[in-house]
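[1] sharing a model prediction with you, sequence too.
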Amino acid sequence: MPPPHDGIALCEKLQSLFLEWKIESKLFSVTLDNASANNVCVDYLRNQLNLRRALLCEGQFFHIRCTAHIVNLIVQEGMKEIDVSISKIRESIKYVKGSQARKQKFLDCVKQSCLESKRGLRQDVPTRWNSTFIMLESALYYRRAFQQLELGDSNFKTCPVNSEWERVEKISTFLKPFYDITKVISGTKYPTANLYFPCISTAYATLKHELIEGPDYIKQMCRRMIAKFEKYWHDFSVILAIAVILDPRYKFAFVEWCYKRLYVGDYVFEVKKVKDSLFSLFSNYASNNVNVPANVSERRNSECTNSSSTVINSQFLQNFDSFEEEVEMPKKFELEMYLDEPKIDRKIELDILHFWKANQYRFPEVSAMARDVLCIPISTVASESAFSNSGRILDQYRSALKHDIVEALVCSKDWLYGDKGAVFFKLLLMHVHFL
């Protein structure tokens, strides 16, 4: 796309693509990072689509912020209160990796400490907090080796003392939930949106707990992180909550349980906001009269045809029909019926898309809503990784590859690393071998 890359230009480009692909009436959400141009683009796009009534709930859930980007911003904010002990860890690793002789001396210390040398030390990148976490994890494993090196090398001056090692261990434990969240969000083989609310709420609860119970250096990190967290939490908490409600292992009880612990006295208002948004979204699907699949309708019709028409058309049962018209019986929505059913055991492995496919006949409207909500990409990591794949193939050392060779490399890697593709690729190689 030629410049300028401002919000209005992006909006016009997207609109032209939507028209070309004929999907402007099929949009539910768009996931973007926090660039200012993206915000302008989404606002213009939402207004344009609302004029055509192409969005559900007037685009309330149209703009989804990249959760991975938000988590990164939150933790980076906390890492500004970096502890002196972490700086010592960083300098210690730099010292060990400074020369081959030091590396060998450190390996000798590793052997003397009866530790596994294959794990290795990890140097962090200051702009990537998760690399700092990995660095701390590796340093904690080799703690005894560092202490052994300090005894045998008088030039090694940056080894943390015992109290500093303990602080590093607590900081590492504190960052672990956020690292796990980043791994979940960055996954590509389990993209359904129901997975994220338990992770994010766990991180929020961790911040709240450590702000009260943690040591001073953790509290300083928490204050910064909570301020950044709450800035974005209200933007994406509702849609994440709706997604987890559509998971039969959690449903509404889990959201209510989480909010009781996160908001204490104000949780009733937050729970009501989620419930109102859920039923408001569902009303769009209920008003559209989602049809039962054709094969089910045909089966039901055939059953009716085979039934005795004499009984069905009897005067006695016709009187019942008129009674139903006079007395309006309270009717439960599909969504209420789904929520009233017992939850599935939380610990079982559940393919949630298969679950809703299997239950589309019982809950056609709820399953239609689940289909749209669960497929919301909460993170842009997977798509960005796909688009940056070419950079891992065409580098400065092999930049003259022809397009067919690049295509073959991409496909071969996909076949090799794919679950079913690996088998296919092996069969293909066997076929070529026999030829």
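    That came in fine, so what should we check first?

[2] going by C-alpha atoms from here, please, whenever you check contacts or count neighbours.
    Noted.

[3] tell me where the stretch 151-300 of the chain has helices.
    Using DSSP state H, counting those that start in this stretch, the helices of the stretch 151-300 of the chain run over 162-185, 196-213, 216-245, 251-263, 267-287, 294-306.

[4] for the second one, which outside residues touch it?
    Just to be clear, that refers to helix 196-213. Under the contact criterion CA atoms under 8 Å, 6 or more residues apart in numbering, helix 196-213 has outside partners 174, 177-178, 181, 184-185, 218-219, 222-223, 225-226, 229, 237, 240-241, 243-244, 258, 261-262.

[5] let's bring in a second one:
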Amino acid sequence: MERAKGSAIWNFFTLPQPTHSTATCNTCAAMVPRGGTKTSSYNTTNLIKHLQRFHPNEHAQFVELNQQKGGGLKQLTLKEMKERGEKFPPNSVQATKITERILNFIVMDGQPLSVVGDKGFRLLVNHLEPRFDMVSRKYLSETALRELHGKVCKHILKEIKDVKSISFTTDIWSSDVSPVSLLSLTAHWLDETFVPHSAMLNATNFRGSHTSEAIAASRKEMFDKWQIPLSKIHVILRDNASNMRKAMDNLGARSVGCVAHTMQLVVNEGLLSQRAVSDVVACARQIVGHFKHSPLAYSRLQDIQLEMNMQPKRLQQDVKTRWNSTYYMVERLTEQKRALSAYSVDHELPSIPTANQWALLEKIKTCLEPFEEFTRKVSTATSSTADVIPSITVLKRLFSTETEADAGIKTMKKTLLAAVDKRFSTVEDEPLYALSTLLDPRYKDRFFTSADSAKRAKDALAKELEEDLRTTTADGASKALEPPGKAPRVEGAAAAQSRSSSTFMKEFDKIRGEREEDPGAASSSSTAVQLHGYFTEGTIPATDDPYKYWGVNRQRFPGLATSAFKYLCAPCTSVESERLFSTVSTILDEKRNRLTAERAEMLAFLNKNLPVMLKPDLEKLEISASSSQTQNLSSK
């Protein structure tokens, strides 16, 4: 008598011989058939049923052992085995769900539609679910993609239907690999709880000449498609091109230029203003270009970095249309000064900076650092038009102060200050910027450069509140206001942490503490009560969330909250449109240069908006991934 190996069932049965057609029960000595007449058809189904029917305790032990040994896999019945071998009908719930997930994978991860025909992908899906019959690329592109696009469109229409004020960004992009130009439109708004939202609405094929009339007509079609009347448009962020500016005027919509684009012009003027500065920047470009075009040179530099116990880093080449790329180039170059000096001893470089030039590069980096921080600040997804006036004020203060460290870059610094004054001379008179700054509880009236500009902004805000109050009164919903009580503290996640040590943020804090509002005499009008209460309270920390502040204080300052709802939804740059085109450029690449503009727009639309619809599922996935990572670390 011997025991077979493999299944846990053989802990409870014994075989007279390996090929014997019956097995002996160790509990009751019964001879139980193994099924079939040939050894190839033997199975353990009868043995398991015998335990289940006559020996419940032993059967429970078997189940436990089987789970430990086989990872919880159960013995399949013949019916289950048969069902496992049959394919899902194309319209079944199971097949539809898998197809939907495959399409989600394609659009969210930027995969080509042809991935469904790739051998590796088909093997993976077949391993996970053998009953699923892979869909064709044609079905995905012509049917499933359109259905999903329509579903997401309905979701966004529902989201923006009752929103009273929406801001937009727009831009034009032309493909390098395909004769396609796209005109974009992204929307930004706040919901009833002051949570910011954004969505891509269009990236429409824009054929013909890019005239202001054509742009305005195309833009109107987009607004009509999304059922957005002009009365809902708060502002449109655009680039500074004359055709785009005129198009918005023709449309009858308020628009402002992208602050980041304007700052590009400011820094370019500064870099070109001083011969020594432009020369050393040109020298830096030559050095970086040398390593970019020579793998051997870069390999030698990497060896030197390792010998000096430095982390190997590649040099960064700047792009003329992105001033901050020049800053990053200079920063990386000065960081690798020792390695580059050692390299130049044994190998040739197209240009070698002198000691004075190295010192000048350090000063250029320090001089441009506030502009780099400004650009990062206004380009975040949570930035708004409220960030513009405070950031410009900080820059003016920093560059109007002369120090001993300015030697060698005084002309550059003066030119930068003059360019900021010139290109942002009217920023405090623009209601969009002035009112949004007042309505941001981090800034209020602290960052206006003159008392007159602050007063004009407050008068404009009071006028807007009075108009809103008259509208509310006409609807019969106005209530008398009591003087507001003390504001509850709304702290951001980083409020308890130490403040940033950058000169940019230090100047921010310094200005915030210089000017406090004179309480003055409180008026009995509801508008004056709100303004008096709001401005006599201190500003909240710069690290706090202004949206959370208004979510908490909307009942205390209802009129101000209504204005904040409108003004704080506007971004200050067209960066969102540029990020959209970065996505499009990965979709419409050299391998997919025959993709139609319509198909490219749908893929980009879903890539940007589908994650919002799937947010609950993605959050669960992140929690699961975090939990798995914690378990892996603890096991190590």
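    Thanks, I have the structure now. Please read all numbers here as calculations on a predicted model, not as lab measurements.

[6] redo the helices of the stretch 151-300 of structure 1 as a markdown table? Include mean neighbour count and distance to residue 414 of structure 1.
    Supplementary listing: these in a markdown table, determined by neighbours: other CA atoms under 10 Å; distance: least, CA to CA, whole Å:
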| stretch | mean neighbour count | distance to residue 414 of structure 1 |
| --- | --- | --- |
| helix 162-185 | 18 | 21 |
| helix 196-213 | 18 | 26 |
| helix 216-245 | 19 | 30 |
| helix 251-263 | 18 | 36 |
| helix 267-287 | 16 | 37 |
| helix 294-306 | 11 | 36 |
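
[7] can you put these in CSV and add distance to residue 410 of structure 1?
    What follows is the helices of the stretch 151-300 of structure 1, written out as CSV (distance: least, CA to CA, whole Å):
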stretch, distance to residue 410 of structure 1
helix 162-185, 24
helix 196-213, 30
helix 216-245, 33
helix 251-263, 40
helix 267-287, 40
helix 294-306, 40
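
[8] which one, of those, ends up nearest to residue 96 of structure 1?
    The closest of those to residue 96 of structure 1 is helix 162-185. By CA to CA, the value is 17.4 Å.

[9] that closest one corresponds to what range in structure 2?
    Using TM-score structural alignment, helix 162-185 of structure 1 lines up with residues 355-378 of structure 2.

[10] and that stretch, how far out from the chain's middle?
    The chain centroid and the centroid of stretch 355-378 of structure 2 are separated by 26 Å under CA atoms, centre = their mean, to the nearest Å.

[11] what's the average per-residue distance for it once overlaid on structure 1?
    Compared with structure 1 after fitting, stretch 355-378 of structure 2 has a mean deviation of 1.2 Å; criterion: mean CA distance after the TM-score superposition for structure 1.

[12] quick one: contacts of that stretch?
    259-260, 277, 280-281, 324, 327, 330-331, 334, 383-384, 387-388, 391, 395, 405-406, 408-409, 413, 503-504, 572-573.

[13] 6 Å instead?
    Residues outside stretch 355-378 of structure 2 that contact it (CA atoms under 6 Å, 6 or more residues apart in numbering): 324, 504.

[14] next, the angle helix 451-474 makes with the helix or strand where residue 530 of structure 2 lies.
    Assigned by DSSP states H and E, residue 530 of structure 2 falls within helix 526-536. Angle, helix 526-536 of structure 2 to helix 451-474, by axes from the mean of the first three to the mean of the last three CA atoms, to 10 degrees: 140 degrees.

[15] thanks a lot, catch you later.
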